[in-house]
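Student: take a look and give me a structure for this.
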Amino acid sequence: MRKRKGGRGRRRDGGGGGATGFTLAVILFLGTLRPLEAQMSLPFTGQGDEPEEPVEVYVSAMMERLLEVDDKNYLFENIVYVYLSWEDERAYQQMIDATDSYRNGTLEECERPCSSDSQGSLSRRGTGYHHHDTCCSTIWLPTIEMLNVYELPEGRLQPYGIIKDEGSSGVAWWVGIHGKYFTPMDFRRFPFDHQELDMQFSFTPEVNPAIKRFIPSATSTRFLIRGEGDALSGFEVAGIKIVAKKESLQDELDFFIGGYGTKSNPNDPVKITGGPARSGYLGQAERVSFDIFIGVDRFSKYYVLNMIVPVLLLVSLSFITYIIPPSSLDSRIGLNVTLFLALTALQFVVNDQLPKSSYPTAVTELILVCYLVVSFGVPESIVVFALEATMKAREDKLMKSIKDGEEVEGMASPKSEDGLPESMSIAMRVLKRKRSQKAPFIIDMVSLAVMIVIVIVASTIILVGVPSLMPDLPDRRQYD
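Tutor: Got it, this is the predicted structure:
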């Protein structure tokens, strides 16, 4: 009664502000629940009593489709069906007991039907023990963490199935996972790069974990979806591999903290870092995990036609510089400056499609080489122009000397130091000057040949790559 009275008083004083405030609070509260609903539970949320002895779990991965590779943000999104199987003698009887308990009303609700198709609609009138009408809420399932998941999209489907056949001790648990993940990428050979997209899964670190180890089994790059043509924009899936790992939690902590941070304070009562095999949870716990690597190759033809070919055509036009006469200095310099600006404009377009990294990509290195080749034409043109102008001035001086030194008719020609008439000596020097004028032409041709060789060799090394120079690059041959 007091609450109602207080509520009426607030309505009189605040014009309904109390009810409005309560409504807004409810709306805000429901709004905070939406992200939780979007995330739902993790795909591999475990249950039940652990087996008496650690088990070996076999892992299979079948990718329905790779939805996106966001190389600018180092993210990728996909739908993968992960299939786990192990031995558990208790499982079939546990399924029978749970199903019977649900059907006779002893079990009020089956928290986990054996198939997601029956979730929320499992019938109590079922007969027999078929996959789609049984309850698996007491079968042991391991909790598998997703270490590098970035987002589990809102509204995603998360189908699952638990398979337990009569007469077999094997248990299988598959889950369809739609998620977005963070993964490091290497762009040194862009656009001819191969990327390893990593999905990291781990059993909760424990002392004497219930899972002895994960064992890779079947893989598939395509599942359920049929059809021809490209399945992903910009990339081609090369293959899938599963890599199982088992390491001490202490070794893992020491690796990351020792390599990327600072070690624990000596006075810390429970140090994160420490010696291997030390006592306590951190020293004795083990992480049993597996990674699913999806190898993808970039569609390089698109970038070759839209980036590399225009760049090489522009640098090829700069070779005309060495054919233009050295005396046309303005034309030679104008051509190179125009091509330099064209390369700059093209680079702005290229940079929008290049991933930003701490090292130059192959395309960036190629553009840099092209800048140097085009720029070289300017000082080379100035040198040959100055050389030709100097030689031409000397030639004009010699011709003037010949003209001034013509002997008057009937007079004998004076002798030079070598015993020849002075006019003949000057003529010989003119011929030598004529031959020496070939020097600018020779310089141009040598420069042209050197620039062509530099572009060809640099393009081959940068674009094709030399494996010995980049031994740590991801390689698709492991999927062949």
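Student: going by C-alpha atoms from here, please, whenever you check contacts or count neighbours.
Tutor: OK.
Student: just give me the residue closest to the centre of the chain.
Tutor: For the chain, the residue nearest the mean C-alpha position is residue 185 (3.4 Å; CA atoms, centre = their mean).
Student: show me what contacts it?
Tutor: 71, 74, 195-197 (CA atoms under 8 Å, 6 or more residues apart in numbering).
Student: may I see those organised as CSV, with secondary structure added?
Tutor: Putting the contacts of residue 185 into CSV (DSSP: H, G, I helix; E, B strand; the rest coil) gives the following:
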residue, secondary structure
71, coil
74, coil
195, strand
196, strand
197, strand
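Student: ok, longest strand in this structure?
Tutor: Longest strand in the chain by number of residues (criterion: DSSP state E): strand 55-70.
Student: so which residues make contact with that strand?
Tutor: For strand 55-70, the external contacting residues (CA under 8 Å, 6+ apart) are 75-87, 210-225, 231-233, 235, 240, 242, 292.
Student: next, the structure of the following sequence, for comparison with the previous one:
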Amino acid sequence: MGCFGAIRLVLTLSAIGSAPATAPLDADMTPPRVQGKPVEVSIGFYILDFARITSRDESFDVTGYLELNWRDPRTARPESTANGVTRHAPGKIWTPRVFFENALEQPRFHFDPVIEADDEGRVSSWVIVSGKFSVPMNLRQFPFDRQVMSVRIGTFEDESVQSLQVDPALVMVDEKAFVTDWTIEKASARVEPRRYVPGQETYPSYIYQVVVQRQWTFYFWRVLVPLTLLTIVAWAAFWFEPSGLQPQISTCTAALISLVAFNFAIDFSLPKVAYLTFVDKHALIGFGFVTAAAATVTYVHVALDRGRRDRAQRIQRFARWLFLPAYACAVGLNLVNALL
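Tutor: Down below sits the predicted model:
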């Protein structure tokens, strides 16, 4: 055996000889049972502040406060300590194990959980956590949409061992919470059973939700109004003399090119979804009316070339008075459909 082999053998034997025996299961680290029933954990989570809400990937970033309260008779003390409360280090007593079901990334805890127990065995644990969470968004009404931001918290213990109940005092949003482009409305919370594997045990799941309303002013003035004005530009083509092909075609072409360029310019601020939003439909309505204007101008000049000037003038006059009411009706129907 070489020198290095001998050294390796000695180190291995030393490690084996010094290894402690397997410790028995610590009863205090198992979930408590109160009067033979599963431990009841009161859970509360609320948002301290938003970092952002991202419509493109349907997610939001928040910092929140998580608190758990339960009763464990094993932590009761006959003699009071300062204020009758004992602080425990994480891992020294049993605490509920929870996780964030819809977290896109590993949540960041700002510090170790603060665990305190009073002399009667009432235990509380709280921590500040930041994370990025996924949430399905219905953006069909964009930018007049209202969304529900949800944080789902699951447990590692099934309902036969542990139950959850909502702490109503913590169903709220911090009064200083703020997020750009959104108005924060009401918060709600509920507990519902969750079955992760079909046919297996159900686990309690806590669902915290906050309703937010998008502030649509930016999109109205910077997106909807310009799209509307660019579409109305094509209406000017019906006010030229029917024989003036050049200005009519130029007007329709300029409006169409401007619409295309403007849609490319605002693309960064619009969500990428598989369905049409209100803004998408508004833009398509504009494209449709500008294209219809170009087709009408073409038809007018075909009639002129065939010597049907009276017919060309009637068509132009009809289009002149029909364009705006028809466009207004289409936009109005789109708006009503979005808001209903």
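Student: quick check: TM-score for this pair?
Tutor: Taking TM-score structural alignment, normalised by the length of the second structure as the basis, the two superposed chains have a TM-score of 0.80; 315 aligned residues with a CA RMSD of 3.1 Å.
Student: picking that back up, ok, the contacts of residue 185 of the first structure vs residue 20 of the first structure, which is closest?
Tutor: Ranked by distance to residue 20 of the first structure (CA to CA), the contacts of residue 185 of the first structure are led by residue 74 at 44.7 Å.
Student: what does that closest one align to in the second structure?
Tutor: In the second structure, the residue equivalent to residue 74 of the first structure is residue 58, according to TM-score structural alignment.
Student: so its match sits right up against residue 136, yeah?
Tutor: Yes: between residue 58 of the second structure and residue 136 there is a contact at 6.1 Å, judged by CA atoms under 8 Å.
Student: look at these two and report which has more neighbours.
Tutor: Higher neighbour count among residue 58 of the second structure and residue 136: residue 58, with 18 against 13, using other CA atoms under 10 Å.
Student: which stretches in the second structure count as helices?
Tutor: Using DSSP state H, the helices of the second structure run over 3-18, 217-219, 225-233, 245-265, 278-305, 309-339.
Student: how much does the longest strand of the first structure stray from the second structure?
Tutor: For strand 55-70 of the first structure, the mean deviation from the second structure after alignment is 2.0 Å (mean CA distance after the TM-score superposition for the first structure).
Student: could you tell me how many residues sit around the aligned residue in the first structure for residue 260 of the second structure?
Tutor: Following TM-score structural alignment, the counterpart assigned to residue 260 of the second structure within the first structure is residue 344. By other CA under 10 Å, 14 other residues sit near residue 344 of the first structure.
Student: how about residue 309 of the first structure?
Tutor: There are 12 residues near residue 309 of the first structure, going by other CA under 10 Å.
Student: can you find the partner of it in the second structure?
Tutor: Correspondence of residue 309 of the first structure to the second structure, assessed by TM-score structural alignment: residue 225.
Student: aligned to residue 328 of the first structure, what sits in the second structure?
Tutor: Per TM-score structural alignment, the equivalent position to residue 328 of the first structure in the second structure is residue 244.
Student: whoops, residue 243 of the first structure was the one
Tutor: Match for residue 243 of the first structure (TM-score structural alignment): residue 190.
Student: so what's its match closest to, chain neighbours aside?
Tutor: residue 207 (5.4 Å; CA to CA, 6 or more residues apart in numbering).
Student: give the contact list for the one you found.
Tutor: Residue 207 of the second structure makes contact with 150-153, 189-192 under the criterion CA under 8 Å, 6+ apart.
Student: let's see 6 Å
Tutor: 151-152, 189-190 (CA atoms under 6 Å, 6 or more residues apart in numbering).
Student: was I right to think residue 98 of the second structure contacts residue 155?
Tutor: Yes: Residue 98 of the second structure is within contact range of residue 155, at 4.4 Å (criterion: CA atoms under 6 Å).
Student: where along the stretch 51-200 of the second structure do the strands fall?
Tutor: 59-71, 85-88, 98-100, 108-109, 114-118, 122-134, 146-155, 162-166, 182-194 (DSSP state E, counting those that start in this stretch).
Student: mind putting those into a markdown table with mean neighbour count?
Tutor: Conversion of those to a markdown table gives the following (neighbours: other CA atoms under 10 Å):
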| stretch | mean neighbour count |
| --- | --- |
| strand 59-71 | 20 |
| strand 85-88 | 16 |
| strand 98-100 | 15 |
| strand 108-109 | 13 |
| strand 114-118 | 19 |
| strand 122-134 | 20 |
| strand 146-155 | 21 |
| strand 162-166 | 21 |
| strand 182-194 | 16 |
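Student: export those to CSV and tack on distance to residue 332 of the second structure?
Tutor: Shown next, in CSV, are the strands of the stretch 51-200 of the second structure (distance: least, CA to CA, whole Å):
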stretch, distance to residue 332 of the second structure
strand 59-71, 31
strand 85-88, 62
strand 98-100, 42
strand 108-109, 46
strand 114-118, 55
strand 122-134, 33
strand 146-155, 20
strand 162-166, 43
strand 182-194, 25
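Student: do you know which of the ones you listed lies nearest residue 30 of the second structure?
Tutor: Closest to residue 30 of the second structure of the strands of the stretch 51-200 of the second structure is strand 162-166 (CA to CA; 11.1 Å).
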